[in-house]
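# this is a predicted model, with the sequence first.
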Amino acid sequence: MNLINIAIDGPAAAGKSTIARRVAESHSMIYVDTGAMYRAITYKYLQEDKNDDFQALIEDVSLKLVYDEDKGQRVLLNGEDITDYLRSNEVTQNVSYVASKEPVRTFAVKVQQQLAAEKGIVMDGRDIGTVVLPDAELKIYMIASVEERAERRQKENEENGIPSSLNELKKEIEARDHYDMNREISPLQKADDAITVNTTGKSIEQVTDIISDLIDKVEA
């Protein structure tokens, strides 16, 4: 079987990471969570009191994605496992801003492309099919309604003990959509050859099956 790369893009909380992880596991591929990379850099940005010298910031960044049998994929920032801090409200509120900065994106894209060089990668984010992996054999653009995305984020926050309001989450998601789609560098947009998958009202299993069918067609 020829190894392929799969690019999954879409707005916040559309289910990209969950589905990408499932697809990777079911097809013996490697999952790369690009959002976690940007969240890790955002965490460092916050730790340094929001210093906007992003070139200096990334020069002091070492990122590694490692797999733990009990906890799954973990993110190491300069050797420290910071995975449990990446979904905090403060990181979530600042990640779009940090990820829009040219030094940050240049650094992250380079790391992501290196990871995908050997193929067999499932990668999700905002600009994977358009910028990071423009030659990916399969590109998915995943969407869902604002209401459903807010409910998913609320459930995720509850599971992680993070206080949040459903109405506030809806406002934050709408604001983030607007910011991500209109930022100057690598805005969120659907690649011309991407296939739209609407996850509204669908279970994780149903969406995984849809993408698995698409993989079968690419590999056939």
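Thanks, I have it.

# only C-alpha atoms for contact and neighbour calcs from this point on.
Fine.

# and residue 85, what does it touch?
residue 43 (Cα atoms under 8 Å, 6 or more residues apart in numbering).

# please tell me how far it sits from residue 108.
19 Å (Cα to Cα, to the nearest Å).

# identify all contacting residues around stretch 3-16.
20, 116, 119-129, 133, 136-144, 149-150, 152-153, 173, 176-177, 180, 188-190, 199.

# just to be sure, which of those residues are found in strands?
121-125, 138-143 (DSSP state E).

# can I get these in JSON lines with neighbour count and distance to residue 100?
Converted to JSON lines, these look like this (neighbours: other Cα atoms under 10 Å; distance: Cα to Cα, whole Å):
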{"residue": "121", "neighbour count": "22", "distance to residue 100": "24"}
{"residue": "122", "neighbour count": "28", "distance to residue 100": "22"}
{"residue": "123", "neighbour count": "30", "distance to residue 100": "19"}
{"residue": "124", "neighbour count": "29", "distance to residue 100": "16"}
{"residue": "125", "neighbour count": "23", "distance to residue 100": "13"}
{"residue": "138", "neighbour count": "23", "distance to residue 100": "25"}
{"residue": "139", "neighbour count": "29", "distance to residue 100": "22"}
{"residue": "140", "neighbour count": "23", "distance to residue 100": "22"}
{"residue": "141", "neighbour count": "25", "distance to residue 100": "20"}
{"residue": "142", "neighbour count": "25", "distance to residue 100": "20"}
{"residue": "143", "neighbour count": "20", "distance to residue 100": "21"}
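
# hold the first one in mind and look at this next one:
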Amino acid sequence: MKPTVVAIDGPAGSGKSTVSKRLASSLGFVHLNSGALYRGVTLLALRRGLDLRDERRLSAAAGDTVMDFDVDGGFIMDGEDVSEAIRTSEVDRAVSIVAALPSVRVAVTGQQRRIAAGKSVVIEGRDVTTVVFPNAQVKVYLDASVEERAARRHADLRAQGERVDVRKVEREIRDRDEMDRTRADSPLLVAPDAEVIDTTGMSVDDVVAAIARSARRVAL
């Protein structure tokens, strides 16, 4: 089987992570969550007390930190598993600011390409079909209603022990959508050759099956 890139874009809460993990497992591909890298840089900034708009220092941190994923999909930075630490509401509120910095995006794009080199991967993000892997063999854009996306994120936060009002989560998702779609560098767009799937009301299995059929055709 030749190395194949399945790139999946979409807004926050559209089901990218759940679908991508399941899809990668089904295909035997590596799962690469690009959002984890931006969250990782954000976590570094918060831990070090850095200005979230200090592009020079944040891009240096993004380039110098060793980032990777373990065999179980855990996100590792400089040898530490930070999979849970990058999913807090504090990181949620700050990540769009960090991810909008052009030099940070360049550094993170380099990290993603390094991790994926020579492998068959399922990569998820907000610009992976348009910027990071514009020549990916399979491109998908997942979407869902704001209400459904907020409910999913609210459930994730509750599972982590955080008490958050779902209406606040919905406002934050709307704000995140606006920032992602209007940022000057690598905004969230639907690639012209991407398959668009609205996951509202769909089962994860149905979404995974649809994408897997396309991936298997091009990987043979």
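That came in fine, so what should we check first? Every value quoted in this text rests on a predicted model; they were computed, and no experiment measured them.

# one step back: nearest to residue 104 of the first structure, of the ones in strands among the contacts of stretch 3-16 of the first structure?
Distance to residue 104 of the first structure across those (Cα to Cα) is lowest for residue 125, with 14.3 Å.

# so who does that closest one touch?
Going by Cα under 8 Å, 6+ apart, the list of residues near residue 125 of the first structure reads 8-10, 16, 33-35.

# same question, residue 87 of the second structure
Here residue 87 of the second structure is in contact with residue 39 (Cα under 8 Å, 6+ apart).

# again, but for residue 139 of the second structure
6-9, 129, 191, 193-195.

# also residue 82 of the second structure?
40, 74-76.

# now swap in residue 166 of the second structure and tell me
Counted by Cα under 8 Å, 6+ apart, residue 166 of the second structure has contacts 150-151, 154.

# filter the contacts of residue 139 of the second structure down to the buried ones, PyMOL style.
One line in PyMOL is enough to select the buried ones among these; burial here means 16 or more other Cα atoms under 10 Å:
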select buried, resi 6+7+8+9+129+191+194
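
# quick check: buried residues in stretch 36-55 of the second structure?
Buried residues in stretch 36-55 of the second structure (16+ other Cα under 10 Å): 36-45, 52, 55.

# quick one: that stretch to chain centroid distance?
Computed by Cα atoms, centre = their mean, to the nearest Å, the chain-centroid distance of stretch 36-55 of the second structure equals 16 Å.

# just to revisit the earlier point, now, the contacts of residue 125 of the first structure that are in strands?
8-9, 33.

# wait, which of those is closest to residue 214 of the first structure?
Closest to residue 214 of the first structure, out of all of those and judged by Cα to Cα, is residue 8, at 12.5 Å.

# now for the contacts of residue 125 of the first structure, which pair is the farthest apart?
Applying Cα to Cα across the contacts of residue 125 of the first structure, the maximum distance is between 10 and 33, 13.2 Å.

# residue in the second structure paired with residue 212 of the first structure?
Under the alignment (TM-score structural alignment), residue 212 of the first structure maps onto residue 212 of the second structure.

# SS state for its match?
helix (DSSP: H, G, I helix; E, B strand; the rest coil).

# excluding chain neighbours, what is closest to it?
residue 23 (6.7 Å; Cα to Cα, 6 or more residues apart in numbering).

# the one you found matches what in the first structure?
Per TM-score structural alignment, residue 23 of the second structure is aligned with residue 23.

# give me the number of residues near that match?
23 (other Cα atoms under 10 Å).

# quick one: the strand or helix carrying it to strand 121-125, angle?
If you go by DSSP states H and E, residue 23 of the first structure is part of helix 16-26. Counting by axes from the mean of the first three to the mean of the last three Cα atoms, to 10 degrees, helix 16-26 of the first structure points 180 degrees away from the direction of strand 121-125.

# once aligned to the second structure, how far is helix 16-26 of the first structure on average?
Compared with the second structure after fitting, helix 16-26 of the first structure deviates on average by 0.7 Å (mean Cα distance after the TM-score superposition for the first structure).

# tell me the angle that helix makes with strand 138-143.
140 degrees.

# pull out the buried residues from helix 16-26 of the first structure.
16-17, 19-24.

# swap in stretch 151-166 of the first structure?
Those would be 151-154, 157, for stretch 151-166 of the first structure by 16+ other Cα under 10 Å.

# tell me the one of those residues nearest residue 204 of the first structure?
Closest to residue 204 of the first structure, out of all of these and judged by Cα to Cα, is residue 152, at 11.7 Å.
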